[in-house]
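Undergrad: predicted model, plus sequence, below.
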Amino acid sequence: MSEQSENRRQVETLHGLEVTETAVVITVTSNGCTDKDDFEIEVQKSLPPIATFIRVQPDFCEAVPHSVDISFSLKEVGAAEFKVGNPFRPGPRQLSR
């Protein structure tokens, strides 16, 4: 990994999190160009494991900031029961569809 891409990696602030029987949905801020490929999950081995959602590609678009949901399978997270290493804070509204 290059130094430039390492500098772009940041722990994402989450606005919400939902866990179902098959998936984890995180709510994050988007400026118009955020998608699932912009994130990686780092899992710290512990009991239970700690999953941290890392933004690896910044969203440089210029739309009005809004919240979006990004879904990962539990297989992608690597555990059905886990703690979350990300900070949480209220975020902007989701855009109407």
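TA: Okay, I see it.

Undergrad: switch to C-alpha atoms for all contacts and neighbour counts from now on
TA: Will do.

Undergrad: neighbouring contacts of the longest helix along the chain?
TA: If you go by DSSP state H, the chain has its longest helix at helix 3-8. Under the contact criterion CA atoms under 8 Å, 6 or more residues apart in numbering, helix 3-8 has outside partners 55-58.

Undergrad: go with 7 Å
TA: Identification of contacts with helix 3-8 by CA atoms under 7 Å, 6 or more residues apart in numbering yields 56-58.

Undergrad: alongside the first one, take a look at this:
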Amino acid sequence: MSEAAVEITVQSGGCTEKTDFRLIVKELEILAEIAIVRVKPDNCKGFFPMGVTIEFPLADISLSGQIQKITISNPIAKTGMRSLK
């Protein structure tokens, strides 16, 4: 996660797109928990051993102005909590 976006690296056969994912946001006072769900599988047969990185700009995620920290509630690799201030 960067200052301006939530970034995920996912497996891909070459047809993975940002629109293949849905973000479920739960706000808890100053904390936002985001679950990332893949809603469309990538059935292509390309070889991308490192996967692909998908970026979700924070400006596109409807968060209230009170949110100071974001955590991903279903990470594969722990990246920790990120402070927005």
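TA: In hand now; what should we look at? A quick note: this is a predicted structure, and the numbers were derived from the prediction, not measured.

Undergrad: superposed, how do the two chains score by TM?
TA: TM-score of the superposed chains, computed with TM-score structural alignment, normalised by the length of the second structure, equals 0.69; 71 aligned residues with a CA RMSD of 1.8 Å.

Undergrad: show me where the first structure has helices.
TA: Counting by DSSP H, one finds helices in the first structure at the ranges 3-8, 74-77.

Undergrad: a markdown table for those, including distance to V68 of the first structure?
TA: Converted to a markdown table, the helices of the first structure look like this (distance: least, CA to CA, whole Å):
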| stretch | distance to V68 of the first structure |
| --- | --- |
| helix 3-8 | 20 |
| helix 74-77 | 19 |
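
Undergrad: tell me the most buried of those helices?
TA: helix 74-77 (a mean of 15; mean count of other CA atoms under 10 Å).

Undergrad: what range in the second structure does that one sit on?
TA: Taking TM-score structural alignment as the measure, the second structure aligns residues 58-61 with helix 74-77 of the first structure.

Undergrad: circling back to that earlier point, how about the contacts of helix 3-8 of the first structure in TSV, adding distance to Q10 of the first structure and neighbour count?
TA: Shown next, in TSV, are those (distance: CA to CA, whole Å; neighbours: other CA atoms under 10 Å):
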residue	distance to Q10 of the first structure	neighbour count
V56	7	19
Q57	9	17
P58	9	15
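
Undergrad: of all those, which comes closest to P87 of the first structure?
TA: Checking these against P87 of the first structure with CA to CA, the nearest one is V56 at 16.5 Å.

Undergrad: how far away is the closest one from S71 of the first structure?
TA: Here the criterion is CA to CA, to the nearest Å. By it, V56 of the first structure lies 16 Å from S71 of the first structure.

Undergrad: same question for A79 of the first structure.
TA: 15 Å.

Undergrad: kindly report the same for Q10 of the first structure.
TA: Applying CA to CA, the value for Q10 of the first structure to S71 of the first structure is 18 Å.
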